[in-house]
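Peer 1: below is the sequence, then the predicted model.
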Amino acid sequence: MLASIPFPDISPVLFALNIPQWHFTIGGTDFSLGGFELAIRWYALAYILGILVAGWLMRLAIRRPNLWPEDKAAFSEKNLDDLITWLIIGIIVGGRLGYVLFYKPLYYLEDPIAALRIYDGGMSFHGGFLGVVMAGILFCRKYQIPMLRAADVMAVSAPAGLLFGRLANFINAELWGRETTLPWGVVFPGYEAQTCSDAVMGLCARHPSQLYEALGEGLILSVALLHLLFRTKALRRTGLLTGLFISGYGLTRFLVEMVRQPDAHFQTLQNPIGYALQLGSWGLTMGQMLSLPMLIVGFWLMAKACKT
């Protein structure tokens, strides 16, 4: 008998509001408004919670100048409100562009308007990360703030959003892993999730790769960074926390990609694993290729910080 965990009965929609339709006439012309359902999804809530928690953590750090080099925070609470706005734009624009360019460039080249339909789904962490980097650079230039000092406190606040986001991925039954016979394999719903080469008793259990990432890049990385921030003098070693976040995410993502189901458009009969870079029987997925530079940059930043 297959040892597995049935997928919990959780709707991707947190709650929905039915907006009634109104009809009215202006100057003899009939108009109508409403008549649709406004759905609030767990994924949207994850973004909102991630941003709120990030802002709260950064505010806590700013209010403790003794944590910072020269006992002075990199920027003020007033600047923080502006920074959060920049980061929201960076996450949305960068995440969408990253998905379009890294994962489905040919598809969106044929239908460029589809790239604007964010509600159809499709966001890339690596793209969102680059968007945040650009937003941070522009913010720091505007207010003449040392970039790495600002990056350190932003890095500490980021894993909470990743934790919420990966949990939302699980609730949405998306980004699941490859098939497995391990006892914690999850039987995800849907035709694609249940299409396995070695299904047992008609059921296909898969790695809950979303939960692996929620644990690694979310909970564990968050605890490590918060401990270093509030219990040590890590913030005084400029670049250390940024390096740990970047390399910690890169390592977690690289390892989880070994059991994560790749995007279907990367798979062929000759490439069933879905490698984006294939050399014989060995290769790297797109997620691994994008994570390798993060590992290199992260380790370099930590090494440089430890020398100071």
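Peer 2: Received, thanks.
Peer 1: for the rest of this, base every contact and every neighbour count on C-alpha atoms.
Peer 2: OK.
Peer 1: name the nearest residue to the residue minimising distance to the centre of the chain, sequence neighbours excluded.
Peer 2: Among the residues of the chain, Phe125 comes closest to the average C-alpha position under CA atoms, centre = their mean, at 4.3 Å. Computed as CA to CA, 6 or more residues apart in numbering, the closest residue to Phe125 that is not its neighbour in sequence is Gly95, at 6.0 Å.
Peer 1: ok, how many other residues are close to that neighbour?
Peer 2: Residues near Gly95, counting by other CA atoms under 10 Å, number 23.
Peer 1: is it within a helix or a strand, and which one?
Peer 2: Element membership of Gly95 [criterion: DSSP states H and E] is helix 77-102.
Peer 1: one more to weigh against that first structure:
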Amino acid sequence: MTHPLAIMFPDISPVIFQIDLGSFTFALRWYALAYIAGFLLGWWIIQSLMKRPTLWPADTAPLPAAKVEGLLTYVIIGVILGGRLGFVLFYQTGYYMAYPAEILRIWEGGMSFHGGFAGVVVAGLVYCRRHAVPPLQLADSMALVAPIGIGLGRVANFVNAELWGRPTTMPWGVVFPGAQAQNCPWDWPVALCARHPTQLYEAALEGAVLFAVLAWLVWRSGWLKTPGAVTGVFIAGYGLARFTVEFWRQADAQFISPDNPLGHVVTLGQAGISMGQVLSLPMIVIGLALLWRARRA
């Protein structure tokens, strides 16, 4: 049996730089930089939208551009708290119940998009209530920029060599350091077990493609004048992209067993779906329902 054509994972450090300050070490990681860049780009784009009143219903922006900075604070809190708590509850409950102090170590990775999405929804509703902002219009502006942070986060997942896919013999398969030979259908050493780079699949679909679609709808088709339509496309689009990539993504270790090597949490005959797909299905339904309601109105 010949070895597959595979790409060895590049020698990329997850730490951009670090400064040792005696008993304390400050380190800037690619993962953190992805979040910072996503927040700043999102803030800049939303500000630009608020300066273009003709894009909005009745040619009136939902809030002054100067108030977007305050919204950013709410979003950051929602993403971090929701994303971390979602990861703890959906994927690693047993581990973090045994080591609760590690819940705070967010710089090491471990964020759930679905949890972060819920956190942003709550934070956005609180902001709208306190500042008398139309919720659907604000949601549309946030939906436009969300794929930027998602895409950058998935690239950071690749740099961290985490959340890799299932074994593959495709020529673009990547041999990730630290990956176990789970589900390898061949008798090769772990060092030669190439996997789908699903982080990059998600960066492309959930990030670049989804942002391009939403940007076209906003800037070229005037969809901001229909409150909720852009948000519906984003929610359904993300759910569909995530559901699709999950077919090639390796399930988390806690869901894998000898009787369930693919980590399905719901079994449908000989097939099944993963936790990521379970969480994505409601997003597809909710997104389509919101889009239908917005366009009908």
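Peer 2: Cool, got the structure. These numbers come from a predicted model, not from an experiment.
Peer 1: show me what the residue nearest to Phe125 of the first structure aligns to in the second structure.
Peer 2: Aligned by TM-score structural alignment, Gly95 of the first structure pairs with Gly83 of the second structure.
Peer 1: list the contacts for its match?
Peer 2: Contact analysis of Gly83 of the second structure by CA atoms under 8 Å, 6 or more residues apart in numbering lists 111-117, 119.
Peer 1: do that again at 6 Å, thanks
Peer 2: Shown in contact with Gly83 of the second structure (CA atoms under 6 Å, 6 or more residues apart in numbering): 111-113, 115-116.
Peer 1: dump those residues to CSV, plus secondary structure and distance to Ala204 of the second structure.
Peer 2: Listed next are the contacts of Gly83 of the second structure as CSV, based on DSSP: H, G, I helix; E, B strand; the rest coil; distance: CA to CA, whole Å:
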residue, secondary structure, distance to Ala204 of the second structure
Met111, coil, 19
Ser112, coil, 18
Phe113, helix, 16
Gly115, helix, 21
Gly116, helix, 20
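Peer 1: would you mark the buried spots in the helix holding Gly95 of the first structure?
Peer 2: Of the residues in helix 77-102 of the first structure, 80, 83-84, 86-88, 90-101 count as buried by neighbour count, 16 or more other CA atoms under 10 Å.
Peer 1: ok, average deviation of that helix from the second structure?
Peer 2: Comparing helix 77-102 of the first structure with its match in the second structure after superposition yields a mean distance of 0.7 Å (mean CA distance after the TM-score superposition for the first structure).
Peer 1: measure the equivalent of Val186 of the first structure over in the second structure to Leu200 of the second structure for me?
Peer 2: Aligned by TM-score structural alignment, Val186 of the first structure pairs with Val174 of the second structure. From Val174 of the second structure across to Leu200 of the second structure, the span is 11 Å (CA to CA, to the nearest Å).
Peer 1: neighbour-wise, which of the two wins?
Peer 2: Taking other CA under 10 Å, Val174 of the second structure and Leu200 do not tie; Val174 has more neighbours (26 against 19).
Peer 1: which residues in the first structure form strands?
Peer 2: Along the first structure, the segments classed as strands by DSSP state E run 5-6, 13-19, 22-26, 29-33, 36-41, 186-187, 277-279, 282-284.
Peer 1: and the third one, which stretch of the second structure?
Peer 2: The alignment of strand 22-26 of the first structure onto the second structure (TM-score structural alignment) finds no residues at all.
Peer 1: what do you get for the last one?
Peer 2: Correspondence between strand 282-284 of the first structure and the second structure is established over residues 271-273, with TM-score structural alignment as the criterion.
Peer 1: that stretch vs the first structure, mean deviation?
Peer 2: Once fitted to the first structure, stretch 271-273 of the second structure is off its aligned match by 1.9 Å on average (mean CA distance after the TM-score superposition for the first structure).
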